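[1] Generate coordinates for the sequence data below:
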Amino acid sequence: MDAHKIIFFFILLHVTLSSSTTSVVDFCVADFNYPGGPAGFPCKNPANVTVDDFVFSGLSVPGNTTNIVNASAFLAIDVTFPALNGLGLSMARLDFGVGGVIPIHAHRVSEVILVVEGTIIAGFIGSDNTAYYKTLNKGDIMIFPHSLLHFQVNVGDSPALAFVSLNSANPGFQTTTVALAANDLPTDIIQKITLLDAEQVRKLKSIFGGTN
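    A predicted model of the protein is given here:
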């Protein structure tokens, strides 16, 4: 094998190895005695891990939809289900009352939704401002690409239920309206960046606990 072929072989080998993900442990159940970081939480001592660490029943309980959006989202992420730590996935249960809404929001990662009961409209907005939305019925799934704004609305005449899966143990959750109105960002600044009037901004701040 000549020198050029050898160099090409090692470059190809390096790219292949560097693009693959290799784990040196089977799992890393989160240990909350230590702070989390960009890679998640430190691992619980495997000697103290049991099968119960890998079971989570929280998504079996209907959420409370008695709130301003008539809907709820219960998350199975690393801080509620420690066995997800480091595994790159999580789930959530979405309950919708009649007319319920999961407001427009975004995550750091991609999401797929599965409708279990009812009829909802789900959609997302591309970075070019194109809106992609569709009515989903029982058994339908839809993907929301990472970081894009998306939403779900119950348009049926009965409660709806859906489950979502996200490709991160802690995907983040930022709701646009709450992000604007639940802090001390001045009302006049919000007016300028949203074109809302002062009365509308103050109403949102009163709902979500914002000041200023």
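[2] Every contact and neighbour count from this point should use C-alpha atoms.
    Noted.
[3] residue ranges of the strands in the protein, please?
    Along the chain, the stretches classed as strands by DSSP state E are 71-76, 90-96, 101-106, 111-117, 120-125, 131-136, 141-144, 150-154, 160-166, 174-175.
[4] I'd like to know which of those strands is closest to D31.
    The closest of these to D31 is strand 71-76. By C-alpha to C-alpha, the value is 16.2 Å.
[5] Okay, angle between the closest one and strand 160-166 too, please.
    In terms of direction (axes from the mean of the first three to the mean of the last three C-alpha atoms, to 10 degrees), strand 71-76 departs from strand 160-166 by 40 degrees.
[6] Check which helices and strands strand 71-76 sits against.
    When contacts are defined as 3 or more C-alpha pairs under 8 Å, 6 or more residues apart in numbering; DSSP states H and E, strand 71-76 packs onto strand 90-96, strand 101-106.
[7] compare with the first, here's sequence two:
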Amino acid sequence: MKGVHNILVALALLALASSLASAYDPSPLQDFCVALDDIKNGVFVNGKFCKDPKRVTANDFFFSGLNIPGNTGNAVGSNVTTVNVDTLPGLNTLGVSIVRIDFAPYGGLNPPHIHPRGTEVLVVLEGTLLVGFVSSNQDNNRLFTKVLNKGDVFVFPIGMIHFQLNIGKTPAVAFAGLSGQNPGVITIANATFGSDPPINPDVLTKAFMLDKNVVQYLQSKF
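    Predicted coordinates:
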């Protein structure tokens, strides 16, 4: 019964994200455009080559595995299982994707990040999460935050820095629908302190008002 509930939640998220998608991804001009890695006899559409429709099968629209918990034994205590156009070719041109996020007990964190090409609608399946996003400079960087419990939903607008933190004593699980076939993700700390090649420490020292040794230490961590 729990598995059926998870599937229904995922479908609802996909439907909602699909309604948001029209503002960001181009509307398809065909029934489907299954992404194809082999460009021979393919047609290039929206960043991917399309498979010959006559060769498309049900498996092109199928993904299995969102019932499997992700490994949270890492530095941040979270794991994101992503289903986008790269893992499910049938999503190409449809403007929607989905993720499963697993959190380790108390302290599991999906670090501050942005999706440059998609709004996110998140629902908590298990556990208790502290979530939030920060608005733009134009809106004075206001923090919108909420504690979510099982069954609660929260929306993170496209391009806004946002996060999720497990504040419960048990593992937490959330699913999220995104309004983009490949919404992208930029983790703020990784991009800032782990860029390749590294950003000049003088830039980060002044931007974050930190001692240069602290900046260099943080860069070494990434």
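[8] Make TSV out of the strands of the first structure and add distance to A3 of the first structure and mean neighbour count.
    Formatted as TSV, the strands of the first structure follow (distance: least, C-alpha to C-alpha, whole Å; neighbours: other C-alpha atoms under 10 Å):
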stretch	distance to A3 of the first structure	mean neighbour count
strand 71-76	53	21
strand 90-96	47	24
strand 101-106	50	20
strand 111-117	46	19
strand 120-125	51	20
strand 131-136	52	15
strand 141-144	47	18
strand 150-154	52	23
strand 160-166	46	21
strand 174-175	53	16
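[9] With distance to H14 of the first structure added, can I get those in TSV?
    Formatted as TSV, the strands of the first structure follow (distance: least, C-alpha to C-alpha, whole Å):
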stretch	distance to H14 of the first structure
strand 71-76	36
strand 90-96	31
strand 101-106	35
strand 111-117	31
strand 120-125	38
strand 131-136	39
strand 141-144	33
strand 150-154	38
strand 160-166	30
strand 174-175	38
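[10] Now do the helices in the second structure.
    Assigned by DSSP state H, the second structure shows helices spanning 2-21, 188-193, 201-208, 212-221.
[11] Any chance of those in a markdown table with distance to F156 of the second structure and mean neighbour count as columns?
    Below are the helices of the second structure laid out as a markdown table (distance: least, C-alpha to C-alpha, whole Å; neighbours: other C-alpha under 10 Å):
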| stretch | distance to F156 of the second structure | mean neighbour count |
| --- | --- | --- |
| helix 2-21 | 12 | 16 |
| helix 188-193 | 16 | 16 |
| helix 201-208 | 25 | 13 |
| helix 212-221 | 27 | 14 |
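[12] Return the residues in contact with F156 of the second structure.
    Residues near F156 of the second structure by C-alpha atoms under 8 Å, 6 or more residues apart in numbering: T119, E120, V121, L122, G132, F133, H162.
[13] The first one pairs with which position in the first structure?
    Read that as T119 of the second structure. Matched by TM-score structural alignment, T119 of the second structure corresponds to S110 in the first structure.
[14] Report the separation between that match and F144 of the first structure.
    According to C-alpha to C-alpha, to the nearest Å, S110 of the first structure and F144 of the first structure sit 6 Å apart.
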